Every structure is written in C-alpha cells, then in structure tokens.
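Participant: Here is a sequence together with a model predicted from it:
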Amino acid sequence: MSSDLSRGAFGAVLGDVLASPALNILRIAAMAAGHDGELDGETVGMMRDQVAAGVLARLEPAAAWGELERGLLAQAPSRMLRALRDCGALAVLLPEVDALFGVPQSADEPAEVDIGEHLLRVLDETARCRASLAVRVAALVFNVGKSDSPREHLPSHYKHIERGRPRIEAICARFRLPADFLDLGLLAIAECERVHRAAEMRAGSIAAMLERVDAFGNPVRFEQLLTLCTCDFRAFPGRASLTYPKAAMLRVALAACLGVDEAAIAAEFEDDAADAATALLEARAFAVAAALRSERWADPA
C-alpha cells in the first residue's frame, strides 16, 4: 500500500481494528479506496493467500457489508473493487460483478469497452459527483445481466434485463440491503439505456417514460436515476469532461409535465378513470413538445 498502509502497518491495522481475518481483507480493500490508498503487490499477495485459505467461506455476507459500504463511499471505489478482484475476494462476495470483467460492450471510440473496467469508471464517477450510497450500489449492479450474454450477440446484450433482475435481487438479499437500494437497482437496469436514448424519443414517449418511472410521485428517485445515467455516460472514453444533455432534457420535460393542470383533467373525466389517464398523458405530451421545441438536444459524443 502507500507509505501509511505499508506491509509494516498491515498486521497492526488488521489485527487491532478487526478480529476476523475475513473482515480484515475487506477493511484493507476498503481503505485502498481512500486517499493515497493504492495497494502494493506484497499486500495483495497476503490477502490472496488468505482468500485461497478459505477465510471468506465462513463470513456472513451481511457482516461484510459495512466494509463494502466504506469503500463504495470513499473517493475512489474502483480501487476497492480492483483490490478485491486481484486477491480473489470479489469472485467470492460478488461473483455477478466479477464475471463482468472481460465482457465487451458497444461504445463510440473505441468501438468496444470491457464492462468490468467500465464499471470501475462509473463507480469513480459516482464518487466524483458525491452521489448517494443508493446510486453507488445501483452503479455496482445495473450491468450484472450482461456477463453471460450469448457470444453470437456480443457486444450487444440481448435480454440482459431479464437475466439481471434476479441477480440484483439476489445481491440485495445477500447483503440485506434496504428496499430502496433494490428499487433503484431494478429501475436502473430497466431504464438507464432508455434514458440514454431520450433524444430519439417523441414527446409522448418521454411523457410516458416519466410516468413509468414515477418521476411525478418520486422525484428523488428520478434524480438518482439521472445521476447514475450521467455517471455511466461520463465513464465512456473521452466523455469525462462532457455534460450529459439527456439529464437536462428530462428535467425540462418533467417541469413541463408538472405544469399540466391534473386536477382540471380529473374533474373533466371524473366518471372515467381510463379516459382521464389518457387525457393526462396527452396533455403532458403536448407540454413536453412545447417545452423542448426551441431546444436542440444532441448527444455531444
């Protein structure tokens, strides 16, 4: 590690702070995500030996979460994930995430990226924008359905959402994560790619998406989704300094929809809930079209 967490400090830090050898490994990995926390080869080797000896097999996953949370909330979460992967712990704790490394995904320039390496960049972007823990967890899990996409479809990932949902549910259950973490993770896997395509949508489709993700009833969660999508966008090569126009576009669209007089529409169709819902969606679509008509929403990449 760096000078303040070198091999000489390894035993003291791990032995004094934690009694469990398994938690010791996670604590060192989590500390690597902090300022100046790069691990040296000797430290990784010691951790690898303990993982090979099976110390993680006796660890209750929920007990590990405190250390994983510590690393995710640090300034460079990628360093924790890389340390866990280098010593073999990631494959034990989060095999769904470990399996993403080496899997290709379409990009712009270069034409493909390694999903695992991209995931590390997304996590560091969440740290750079000081995203909430829920967003960082969603960033960790929202690609897990892509690890075993049919080879003939690569670098596309046909039906990754269907494969990913039960994996996200299993991860959240394994670590006993709050229900809102699961909720955001499932929302992210279903909607992140649609958010990226928002500039191609008609106004009605945008209004329908805002309704589908409950942007009106749960604006905080909607902002979390936009934050994750922004981090995902900026994690692709060459985009780190770019703004993400889809987020601004959807915020304008949401504001326009909130200006629709929902009470008046409900009163007009008080005897027919289905007609009221249709009229409300149409009114929101017209509001979105009016709000975006004078703007050019192009992807700068």
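Facilitator: All right, it came through fine. All figures in this text were calculated on a predicted structure; none of them were measured in a lab.
Participant: Please make it C-alpha for all contacts and neighbour counts, starting now.
Facilitator: Fine.
Participant: Tell me which stretches of the stretch 51-200 of the chain form helices.
Facilitator: All helices of the stretch 51-200 of the chain, identified by DSSP state H, counting those that start in this stretch, fall at 61-72, 77-86, 89-93, 95-98, 115-128, 133-141, 160-174, 179-196.
Participant: got those as a markdown table, with mean neighbour count and distance to Leu280 columns?
Facilitator: Shown next, in a markdown table, are these (neighbours: other Cα atoms under 10 Å; distance: least, Cα to Cα, whole Å):
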| stretch | mean neighbour count | distance to Leu280 |
| --- | --- | --- |
| helix 61-72 | 18 | 41 |
| helix 77-86 | 25 | 43 |
| helix 89-93 | 20 | 46 |
| helix 95-98 | 21 | 41 |
| helix 115-128 | 23 | 35 |
| helix 133-141 | 24 | 30 |
| helix 160-174 | 18 | 29 |
| helix 179-196 | 19 | 22 |
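Participant: which stretch among the ones you listed comes nearest Ser149?
Facilitator: Smallest distance to Ser149 across the helices of the stretch 51-200 of the chain (Cα to Cα): 6.9 Å, for helix 160-174.
Participant: could the helices of the stretch 51-200 of the chain be laid out in JSON lines, adding distance to Thr43?
Facilitator: As requested, those are exported to JSON lines (distance: least, Cα to Cα, whole Å):
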{"stretch": "helix 61-72", "distance to Thr43": "17"}
{"stretch": "helix 77-86", "distance to Thr43": "10"}
{"stretch": "helix 89-93", "distance to Thr43": "14"}
{"stretch": "helix 95-98", "distance to Thr43": "20"}
{"stretch": "helix 115-128", "distance to Thr43": "21"}
{"stretch": "helix 133-141", "distance to Thr43": "25"}
{"stretch": "helix 160-174", "distance to Thr43": "28"}
{"stretch": "helix 179-196", "distance to Thr43": "32"}
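Participant: Presented hereafter is structure B, for comparison with structure A:
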Amino acid sequence: MKTYLVGGAVRDRLLNLPVTDRDWVVVGADAAEMMAAGFRPVGKDFPVFLHPQSQEEYALARTERKTAKGYAGFDFYAEKDVTLEQDLMRRDLTINAMAQDSDGLIIDPFGGQHDLQHKVLRHVSPAFAEDPVRILRTARFAARYDFEVAPETMILMRQMVENGEVDALVAERVWQELAKGLMEPKPVRMFEVLRACGALKVLLPEVDALFGVPQRADYHPEIDCGIHTMMVLQYAADSGLTLPERYAALLHDLGKALTPADILPRHHGHDMAGVEPVRTVNARWKVPKACAELAELVCRWHIIFHSVGELKPATVLKTLKKVDAFRRPQRFEAALNVCVADTRGRLHRENAPYPQRAHWLELLHAANNIDTAAIAAAYAETPQKIAEAIDKARLAEINPVQTAYKAQYAGKGH
C-alpha cells in the first residue's frame, strides 16, 4: 500500500499558495485493508475513506468509464491493480493531475508543472469530454489563476457544448461551480471562457444576450452591455463584495437585452424588464434565497437608487418601504454596494463619485429617528391611524435631508 498527495494540494504548493485541503490516493490496497487499518468508509459511488487521526480523505486509485450523459453517468473500477498514473489520467486538467510521494517527489506524467509555469489550462486526456462539469471547472480555474485555456482544450469544450453535454448538467452542480467562480479573484475570466466555448449561451442565455447590445456612449464609454456587466462584476470582486452582491452585479442589467434601444440608446425601462429574466435564472439553477432576492431587488430598483436626487421626500419613503429597508437594512446596504459597482464598472469611470450610497443610508437613518412606540401609544384609541402617523413623522425627518442633498447636487446628475 502506497499513499500519494494529489490534485489541488500539489498544484497550490507548486504555486506557493496556501493549501487548505489535502486529498490522498492509495495504490495497491482494497477496501478491506483500508478498514483494517482504521480508515472509515464514506464514499457513496467509489471507495473513499477518512483517516482515523487527521480525518483527511483517502481514495483508492480508480479508473472510470462513461455510461450515460451528464456528470453522474460513470462506472468506477477501484482495485489493487489500478496504478497511480491510471488514476491521474482520469483527472480533468494537467495542473490537477500531479501527485507527491512521501519523500516529496513530484509525479507528473502529463506535464502539469510545465502548464503551471506557462499559465495554461490543458485537459489530460480525451476523457475530459465525458464530464460536462469540467467545462465549468476549467472556467472557474481561469477565474482563480487568470490562466489561458489551451487551444485544443477550447476546441474540445466547444464540441462538448455542440454535442449537448452541457444540457445534462443538474442545477446544484452548476450553481456550485458558478458560486465558486464568482468568488474567485477574476470572475470575469470564468464568463469569458464560458462564452468562448458556447456554454454561456446554454447556461446563462440572459447574460450572453447582453453582448453586442449597445448603450449610449456618453454615459457608457465601453458601449457594449455585456462588457459593462463584466466590468461591474470585476469591480464588485475587486471591492471584496459578497457572493449575493457579485451575483446581483452579474444580473443587474438583464433587461437591456429586452428593451428597445432608442437613438442614443438609453434602454428606458430595462430595470422593470429585467425582473422576469432574473427570476428565470434564479429558478433554473435553484439559486439560494439571499442571492436570488438581492439580484431581483438590485435589478428592479437600481435606477431609482441612482436617481435619488430627483425624488420627492414622499417617493423616498415609499421606496424605503418597498425595498424593505426598515426591516432589512443590511440587504438594502448590499444593494447600494452593487449600485456603486454599477456606476464605477464603466470605462475610465473606475473612481466616479457615488454620493447616492451615503445619502440613502442617511435617509434611512433619518427615517428611523422617530419614536414609533410613542406614536403607537398616542394613537392607541385609533390604531388604524398609527401607520399614517409613523409615515408622517418619517417624512418630517426625511424632508430636510433630501432638501439639503438636492441643493448640494443640483444639476450634477446625482
């Protein structure tokens, strides 16, 4: 029995990156021997065991055979005669198909070290085409390391898309990879790779449809709606925003693919038009509630948030109530963070001022600066008037704040 450190731990050590998880492959053993040595079996589809002390995963070396479409259509063979090279050959990319023995020697039969040095993502074997999740993983690794996809791998990925392999992906796996990719340092690279191989049109046709759609050049020097969306997403990532915020950034402008562009073009009404596509994406990939809700909120309200300087105090209060800012101030603030990214995710506008965020938070603070308990007590005998009285008190607080803001930013587009 021999054990080898494999996969991501070897890759990240060679890149001088922190290693958070370690996976091991065992060659020359069977399940009975593993259990006799104190390992606890946990694998459902193939033999994986937890080490009795470290609790790290040790998998028996295995080969696999494609039996049906999708990522789950495989048969596995994990017996003593499976070699380390055979196990490594079934892996997706060369940079993930390396092992390290107990003496620190790197076993690299497929050129993973060469590809690390040259920043290339290259498939190990034609078996790559048997698992469509590998398209998403490759795109995610591009987002993590900012590597290029080898031409032959891109060709293979395009063929997989054309063959309908991507259609067989299940929602949970797609969301898992998309969520990881959105949280990588260069999430834009994930979508560039998916678009290049044709998978974006299958997985997120609503986002793919934004590319090639023009915008008014005076406000959006980058012009293309798809490019703007990618710039917003990257700004969100560079700012360290959360997964729900980055997901909302990705979907905030879906309506621009549906709204008729006038002569400028301005895409009037794209905020409302985008709500249904956002809901469609949320449902398709079973997006978690926090991400789904924030994406819909930002899509529907970002134009109103941008235009706060044009709003009457009554409209400000109505907006705060409709977006549930009083009960969910943290979500409201998250939406404003995406609005900052939307404003600064434009060509040469990376440092554009966005006083709207601070102003909305000041308005919310002012509106909360009332004694609701005292108001409720004052109207104890006419409880039907309590809500109206609270609104009146809130408006009295909002009014001077909004008036001062309008005076400061009159004619400045804020």
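Facilitator: Nice, I can see it. These numbers were taken from a predicted model, which means no experiment stands behind them.
Participant: And the helices of the stretch 51-200 of the first structure: which comes nearest Ala277 of the first structure?
Facilitator: Between the helices of the stretch 51-200 of the first structure, helix 179-196 lies closest to Ala277 of the first structure; by Cα to Cα that is 21.9 Å.
Participant: Correct me if wrong: Gly34 of the first structure contacts Leu72.
Facilitator: No - contact criterion Cα atoms under 8 Å: Gly34 of the first structure and Leu72 do not qualify, at 9.7 Å.
Participant: quick one, strands of the first structure?
Facilitator: 104-106, 112-114 (DSSP state E).
Participant: what do we get in the second structure for Gly238 of the first structure?
Facilitator: Alignment note (TM-score structural alignment): Gly238 of the first structure maps to His348 of the second structure.
Participant: tell me the contacts of that match?
Facilitator: Pro221 (Cα atoms under 8 Å, 6 or more residues apart in numbering).
Participant: quick one: it from Glu64 of the second structure, how far?
Facilitator: 50 Å (Cα to Cα, to the nearest Å).
Participant: Same check on Asp253 of the second structure?
Facilitator: Distance from Asp253 of the second structure to Glu64 of the second structure, by Cα to Cα: 42 Å.
Participant: Span of stretch 367-382 of the second structure from start to end?
Facilitator: 23 Å.
Participant: Then stretch 128-146 of the first structure?
Facilitator: 25 Å.
Participant: what does that stretch correspond to over in the second structure?
Facilitator: Under TM-score structural alignment, the match for stretch 128-146 of the first structure is residues 238-256.
Participant: got it, and stretch 176-184 of the first structure?
Facilitator: Going by TM-score structural alignment: stretch 176-184 of the first structure matches residues 286-294.
Participant: Repeat that for stretch 68-86 of the first structure.
Facilitator: Going by TM-score structural alignment: stretch 68-86 of the first structure matches residues 178-196.
Participant: Contacts for the matching stretch, please.
Facilitator: By Cα under 8 Å, 6+ apart, stretch 178-196 of the second structure touches 135-136, 139-146, 149, 154, 200-201, 208, 230-231, 233-234, 237-238, 242-243, 246-247.
Participant: Quick one: distance of it to the chain centre.
Facilitator: 7 Å (Cα atoms, centre = their mean, to the nearest Å).
Participant: Can you tell me how far the residue most central in space within the second structure is from Ala236 of the second structure?
Facilitator: To find the centre residue of the second structure, average its C-alpha atoms and take the closest one (Cα atoms, centre = their mean): that gives Leu182, at 2.8 Å. Counting by Cα to Cα, the gap from Leu182 of the second structure to Ala236 of the second structure is 10 Å.
Participant: what do those two both touch?
Facilitator: Arg246.
Participant: Leu187 of the first structure touches Val213, doesn't it?
Facilitator: Yes - assessed by Cα under 8 Å, Leu187 of the first structure is found in contact with Val213 at 7.5 Å.
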